[in-house]
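Q: Coordinates only, no sequence provided:
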């Protein structure tokens, strides 16, 4: 009996057309013998409940497919991990970043009718798997990266724009990019108000100090960051390590972002090392994001961040 598929669809992804993409997938599966909802079905996600929906789907289906961006993938992966039933994660990337999908060679972005569906279904129905680490910060899971500082403040401001009625306009990719730029300009003066101290687990070395006035602290699980920026050639999603990058100045961070379009552009001037987790002390405000999703709400009041590997999920890959 073929393994059963369940598509969790973020309705605002893909410029609001994620539902069309998922319905096309279901139609094609019906033609391949997946005749009923017991074999292949979809559900629209609810804000703040994707992990719960993913856990519930694991009780009835074998392959849980995230149809959306990196935040949707993160929440579905979290649900699979918490369910503990060994279900497989599929990805149809429809966000603005899609860094996990990019790193695994699945696709950079899918659009309705762009001819990629047959290839994606071959991946979703195939048997090639890649283990991916799922990390935890104060109990909140992430797969791609964690940011503290300037970039997190930009993500927070963008999320607020997206959350008000004007955010409906952000369904355009161009307008979304422009809004990110405007949020960045608004926060150009942002600096860490106090030094941060990072303690490494298990005698992993002396503590690391991020000085006051620094711009951004990144912990990355992938070679890519922020929609394809080349943050690290050494990072691997399954090695139990994160790449720690500290940007004391803004210029190297902005150059890093430009590697989305110019991959060979040098952006030196940031300290990097690999770690297996850490505790971050000295936080004065919850300017933190995970996989491009604002965590100022879930981490409100936190003065310490505890980052550790929570487990792994199996992802369907080409």
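A: Good, I have the coordinates. A quick note: this is a predicted structure, and the numbers were derived from the prediction, not measured. Numbering: from 1, shown residues only.
Q: contacts, neighbours, all on C-alpha from now
A: Noted.
Q: buried stuff in stretch 271-291?
A: 274-283, 285-291 (16 or more other C-alpha atoms under 10 Å).
Q: quick one: which of those residues sit in strands?
A: Filtering the buried residues of stretch 271-291 for membership in strands, criterion DSSP state E, returns 274, 275, 278, 279, 280, 281, 288, 289, 290.
Q: Below is an additional structure, to be compared with the one above:
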């Protein structure tokens, strides 16, 4: 029987305060499952993506070790291959939103044992003007905190680092005038926040009902938060968000496969927690079942 080859791409900066011992346990689990392991330690932003693109085709399985940003990079490299290998994930970041959606254990040995069971799960992949993302593309309120919180703070404080950084955005909370086409529907208006996601958690702050999120159906979950006109409107919006009442009057929640957003304003984005600069037109597309993970 041919021995299966595994490439482990490790971000040494992710979750730096965590013990590395469990990673050795995870490597042992995968080795015992019959994989011949190679390990690549990333040296700079973009290294994980380039390594996955350059080397991934020679392996049966590529495992991302780090936070959601590392997973995003590895996935972005693999989707450029004609026949991507299987993808695995050992979460070592501070928030690990997508791991929560996938129910991947935060314990590396347990996550490795799940990979070793060799149960594939297909996942949709999003493309933001051609740049891939796995679980969320967002703009507006609190989006900046997902990429602006310093790595040291993320490692030490986890979710709380995002909340602290997000509080700074309250002073600059502002609506953005957008022209939105979601499928065949026009939703032009002023919005405080928007997310196009394939996940049950956004930034560790906002949750979506797992019963309403299917990760391989070719559809995104789109949430738009309109700018409130009155204090009562604001109170209603906050109540709806806190209680996951996304069909409430005021919020806009849709299942869509493609979205086009146009604006004349400076509107930066976050893709899986990584910064994306403002552009006048954003085209978001869903590649159904673009990757297969072992979970």
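A: Cool, the structure landed. Computed from a predicted structure; not experimentally measured.
Q: TM-score them against each other, please.
A: For this chain pair, the superposition-based TM-score is 0.84 by TM-score structural alignment, normalised by the length of the second structure; 283 aligned residues with a C-alpha RMSD of 2.7 Å.
Q: Now do the contacts for the closest residue to residue 33 of the second structure other than its chain neighbours.
A: Nearest residue to residue 33 of the second structure, sequence neighbours excluded (C-alpha to C-alpha, 6 or more residues apart in numbering): residue 116, at 5.8 Å. Counting by C-alpha atoms under 8 Å, 6 or more residues apart in numbering, residue 116 of the second structure touches 29, 30, 33, 294.
Q: got it, and residue 134 of the first structure?
A: Residue 134 of the first structure touches 77, 78, 141, 142, 143, 309, 310, 311, 312, 313, counting by C-alpha under 8 Å, 6+ apart.
Q: in the second structure, which of these remain in contact?
A: When you map the contacts of residue 134 of the first structure onto the second structure and apply both residues aligned by TM-score structural alignment, their matches' C-alpha atoms under 8 Å, the shared contacts are 141, 142, 143, 309, 310, 311, 312, 313.
Q: Which residue in the second structure aligns with residue 141 of the first structure?
A: Using TM-score structural alignment, the partner of residue 141 of the first structure in the second structure is residue 132.
Q: Residues contacting stretch 231-247 of the second structure, please?
A: With contact meaning C-alpha under 8 Å, 6+ apart, stretch 231-247 of the second structure is reached by 206, 207, 208, 209, 223, 225, 228, 248, 250, 251, 252, 253.
Q: What is the neighbour count of the fourth one?
A: Think residue 209 of the second structure. Applying other C-alpha atoms under 10 Å, we find 12 residues neighbouring residue 209 of the second structure.
Q: and the gap between the closest residue in space to it that isn't next to it in sequence and residue 244 of the second structure?
A: Using C-alpha to C-alpha, 6+ apart and skipping residues adjacent in sequence, the residue nearest residue 209 of the second structure is residue 200, 6.4 Å away. According to C-alpha to C-alpha, to the nearest Å, residue 200 of the second structure stands 11 Å off from residue 244 of the second structure.
Q: Spit out the residues that contact these two alike.
A: Residues within reach of residue 200 of the second structure and of residue 244 at once, by C-alpha under 8 Å, 6+ apart, are 207, 208, 209.
Q: Columns distance to residue 191 of the second structure and secondary structure on top of the residues you listed, output as CSV?
A: Formatted as CSV, these follow (distance: C-alpha to C-alpha, whole Å; DSSP: H, G, I helix; E, B strand; the rest coil):
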residue, distance to residue 191 of the second structure, secondary structure
207, 19, strand
208, 19, coil
209, 22, coil
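Q: now the helices for the stretch 51-200 of the second structure?
A: 68-78, 97-102, 108-116, 143-148, 151-157, 159-168 (DSSP state H, counting those that start in this stretch).
Q: okay if I get the kept ones among the contacts of residue 134 of the first structure as JSON lines plus neighbour count and distance to residue 162 of the first structure?
A: Shown next, in JSON lines, are those (neighbours: other C-alpha atoms under 10 Å; distance: C-alpha to C-alpha, whole Å):
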{"residue": "141", "neighbour count": "24", "distance to residue 162 of the first structure": "22"}
{"residue": "142", "neighbour count": "27", "distance to residue 162 of the first structure": "21"}
{"residue": "143", "neighbour count": "28", "distance to residue 162 of the first structure": "22"}
{"residue": "309", "neighbour count": "18", "distance to residue 162 of the first structure": "30"}
{"residue": "310", "neighbour count": "18", "distance to residue 162 of the first structure": "30"}
{"residue": "311", "neighbour count": "17", "distance to residue 162 of the first structure": "31"}
{"residue": "312", "neighbour count": "21", "distance to residue 162 of the first structure": "31"}
{"residue": "313", "neighbour count": "22", "distance to residue 162 of the first structure": "30"}
